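Asker: This is a predicted model, with the sequence first.
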Amino acid sequence: MKTHISPAIRLTLVMLVLLAVIYPLLVAGIARFAPGGGKGETVLVNGKVVGYQLIGQQFTEDRYFNSRPSAVDYNAAGSAGSNKGPSNPDYLKTVQARIDTFLVHNPEVQKAAIPAELVTASGSGLDPDLSPAAAKIQLARIAKVRGISVEKLNQLVDSQTEGPLLGLFGPAKVNVLRLNVGLDELRTRGL
């Protein structure tokens, strides 16, 4: 029995040091070379952190581009989807309520034209991006509230649009936080 316990204890101690000390230090060291130094990619405005580029935030004011809905109220500590299927009555009521709210704030938009991503939450509940179409469908509302031409807002969306990765993988996308920061910068420049 002594021949089995001693190697088991030594193996446990080696694995404890390897997995609880060395591996986390290695990962933290590699993270230092990532954008943001392993602390996340912050978005700064006038030297103040206004959010994180890779974590969705809620924007509900009519003067801003709305974000994708979140099943976790944009709480990054608990990312999750709603876990409700497309035939679940509660899910359908939630989506219908989001459609109704969107139409109240965007009366010029037809129900059939609303991109699904504006009324359904992402799998993580923290998606920071929208498709260019989902951003552009909000232009009339924002132009009216801010007194900026639709053409100028369209140019802003186009300038903030990121193409697919390597031109091949994934869809084009627009980061909503960066888009709204750009929107506020238009106002401060008097455009």
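Answerer: Great, that's in hand.
Asker: can we go C-alpha only for contacts and neighbour counts from here?
Answerer: Fine.
Asker: Any figure for the gap between the residue nearest the centre of the chain and residue 187?
Answerer: In the chain, the residue lying closest to the centroid (CA atoms, centre = their mean) is residue 128, at 1.4 Å. Going from residue 128 to residue 187 by CA to CA, to the nearest Å gives 23 Å.
Asker: Put this next to the first one:
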Amino acid sequence: MLKEIRPAIVFLIALTVITGLIYPLAMTGIAGAIFPSQAQGSLIERDGKVIGSELIGQSFTSDKYFHGRPSATVGPDPQDPSKTTSVAYNAANSGGSNLGPTNRTLIARLQADVDKLKQENPSAPVPIDLVTTSGSGLDPNITPEGAFFQVPRVAKARNLSEDQLHQLVNDHVEDRLLGILGEPRVNVLELNLALDQMSIGQ
């Protein structure tokens, strides 16, 4: 009996070591050597301090900055840890709201967001990505249309010309991967960092 079981046990242990230890360590090492920035989380540094990642959105609320997509992520409620509360871009709890298109809470929130954005820029239609959350709740990008829509507000808050900001947005539009995959997009954190640099240079 032991003679038959021993090969199976040895095989199980060998596969566990290979697939659970050797392979992950090898892939981590190779990734770190070939793609060091991506392997470390695509972190963005400013003055030697990590201020964010290219892959995870951040909450910008000031009129002086471009805003990202709404985030539906949640976290523990500080008042009652047994409950959750809205925590924008919580990378520890990625996910969408899972509210359907007929949900009254979602409809009310969308309408309030659209009304608020229309006050910012009444002459342009509100881009859909500025009022809808992504599936992950962590999307760091918006559409070029979403960025251009916000130009009048940011220009007014920073006392910059709209033409300057249009050019800044254009400079930060990332094309489709290989020209066919995905959609054109603007990374909000990188755009806002460039905006700060532009304001310093004024």
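Answerer: Structure's in. What do you need? Every value quoted in this text rests on a predicted model; they were computed, and no experiment measured them.
Asker: Report the TM-score for the pair.
Answerer: The TM-score (TM-score structural alignment, normalised by the length of the first structure) is 0.90; 187 aligned residues with a CA RMSD of 1.7 Å.
Asker: Can you verify my assumption that the residue nearest to the centre of the first structure contacts residue 67?
Answerer: Yes. Here residue 128 of the first structure lies in contact with residue 67, judged by CA atoms under 8 Å, at a distance of 7.3 Å.
Asker: which residues are common contacts for those two?
Answerer: 56, 57, 176 (CA atoms under 8 Å, 6 or more residues apart in numbering).
Asker: The last one corresponds to which position in the second structure?
Answerer: It refers to residue 176 of the first structure. By TM-score structural alignment, residue 176 of the first structure lines up with residue 188 in the second structure.
Asker: Surely that match touches residue 141?
Answerer: Yes. With contact defined as CA under 8 Å, residue 188 of the second structure counts as touching residue 141 (5.7 Å).
Asker: shared neighbours of the two, anything?
Answerer: 57, 68.
Asker: Residue 160 of the second structure corresponds to which position in the first structure?
Answerer: Counting by TM-score structural alignment, residue 160 of the second structure lines up with residue 148 in the first structure.
Asker: That should have said residue 170 of the second structure, apologies.
Answerer: So residue 170 of the second structure corresponds to residue 158, using TM-score structural alignment.
Asker: so how far is residue 88 of the first structure from its match?
Answerer: 37 Å.
Asker: For residue 67 of the second structure, see how far away residue 106 of the second structure is.
Answerer: On the measure of CA to CA, residue 106 of the second structure and residue 67 of the second structure end up 20 Å apart.
Asker: which one of these two has more residues nearby?
Answerer: Using other CA atoms under 10 Å as the criterion, residue 106 of the second structure and residue 67 rank with residue 67 on top: 23 against 16.
Asker: Quick check, the more buried one in contact with residue 59.
Answerer: Yes. Here residue 67 of the second structure reaches residue 59: they are 7.3 Å apart, a contact under CA under 8 Å.
Asker: Tell me where the first structure has helices.
Answerer: 2-17, 23-31, 89-105, 132-136, 139-146, 150-160, 176-188 (DSSP state H).
Asker: Those helices: which one's closest to residue 46 of the first structure?
Answerer: Relative to residue 46 of the first structure, the nearest member of the helices of the first structure by CA to CA is helix 176-188, separated by 10.9 Å.
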